[in-house]
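A.B. asks: need a structure here:
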Amino acid sequence: MKYAIVEISGRQFWIETGKYYDLNRIPTELEKEIILNRVLLANNDGEILIGKPYLDSVKVKGKILEHLRGRKTIVYKMRPKKKTRKKQGHRQDLTRVLIEEIKIN
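C.D. replies: Below you'll find the model as predicted:
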């Protein structure tokens, strides 16, 4: 099984080929190829490579499928005994990326 742990926009993801992941918004066009080069760990059928902090020999190739918005999160603030209430909603902008290949040199 081939997988990699990649850092994207300040978060770490366990990535496998053929699957798609929802990441924070990446400002590029649809159907465009992207290269993820901040690979922290890679597993090539039992051979584990660990970076210090990143692996220079491993690249992850993906394709942007769509831009979407996440589920709504409700933010509710209330001050007791003051009759002050504030209700807000937030939807995060996301990008869906299909992982096509994990290339280990």
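A.B. asks: drop to CA atoms for contacts and neighbour counts, all remaining ones
C.D. replies: Will do.
A.B. asks: Identify the residue nearest residue 52 in space, chain neighbours excluded?
C.D. replies: Spatial nearest neighbour of residue 52, excluding adjacent residues (CA to CA, 6 or more residues apart in numbering): residue 40 at 7.7 Å.
A.B. asks: Over to residue 93?
C.D. replies: Nearest residue to residue 93, sequence neighbours excluded (CA to CA, 6+ apart): residue 69, at 4.6 Å.
A.B. asks: same check, this time on residue 29
C.D. replies: For residue 29, the closest residue by CA to CA, 6+ apart turns out to be residue 64, at 7.6 Å.
A.B. asks: Quick one: name whatever helix or strand follows the helix or strand hosting the one you found.
C.D. replies: In the assignment (DSSP states H and E), residue 64 maps to strand 58-69. As assigned by DSSP H and E, the chain's next helix or strand after strand 58-69 is strand 73-79.
A.B. asks: Second input sequence below; structure requested for side-by-side comparison:
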Amino acid sequence: MYAIVENGGKQYKVEVGHLLHTEKLNGVAQGDKVVLDKVVLVKTDDGKVLVGKPYLTNVTITGTVVEHARARKVLVGQFIPRKGHKTIKGHRQWYTTIKIENIEIK
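C.D. replies: Sure thing, here's the model as predicted:
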């Protein structure tokens, strides 16, 4: 069984037991329970596919916050030829890791 969930403007495929790396969830501490309720699609073990318009209201996905961390550095540069100008800046994006525990269809 798997589901497609929307979080932070992006869609993720989740399964029970997998780790999900999403945009940072503010106000949630490590070890807290999280409910993901914007479920777009669910495929059950017996082959049934449930599609929401736009979301499924009878499906909830629960998980536990494992950690808040920062991703690898992404370098952004600018180069202007014949002017002697070159700048390089780095950026590290915050993310939250969630362990998916349950996909419940009511």
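A.B. asks: In contact with the residue nearest the centre of structure 1, which residues?
C.D. replies: Centroid-nearest residue in structure 1: residue 23, 3.5 Å away (criterion: CA atoms, centre = their mean). Taking CA atoms under 8 Å, 6 or more residues apart in numbering as the criterion, residue 23 of structure 1 is in contact with 8, 9, 94, 95, 96, 97.
A.B. asks: From residue 24 of structure 2, how far out is the alignment partner in structure 2 of the first one?
C.D. replies: In other words, residue 8 of structure 1. For residue 8 of structure 1, the aligned position in structure 2 is residue 7, judged by TM-score structural alignment. To residue 24 of structure 2, residue 7 of structure 2 is 10 Å away according to CA to CA, to the nearest Å.
A.B. asks: Touching, the match of residue 8 of structure 1 and residue 37? I think so.
C.D. replies: No - with contact defined as CA atoms under 8 Å, residue 7 of structure 2 does not count as touching residue 37 (9.2 Å).
A.B. asks: still on that earlier bit, okay, now the residue nearest to residue 93 of structure 1: neighbour count?
C.D. replies: Other residues within reach of residue 69 of structure 1, judged by other CA atoms under 10 Å, total 15.
A.B. asks: could you pull out the strands for structure 2?
C.D. replies: Ranges of strands in structure 2, per DSSP state E, are 2-7, 10-15, 19-23, 33-36, 39-43, 49-56, 59-70, 74-80, 85-91, 94-105.
A.B. asks: ok, residues contacting the strand holding residue 64 of structure 1?
C.D. replies: 25, 29-37, 39, 42, 91-105.
A.B. asks: ok, 6 Å please
C.D. replies: 30-37, 92-104 (CA atoms under 6 Å, 6 or more residues apart in numbering).
A.B. asks: same check, this time on stretch 78-87 of structure 1
C.D. replies: 75, 76, 77.
A.B. asks: what do you get for stretch 36-48 of structure 1?
C.D. replies: Here stretch 36-48 of structure 1 makes contact (CA under 6 Å, 6+ apart) with 1-7, 49-51, 54-55, 59-60.
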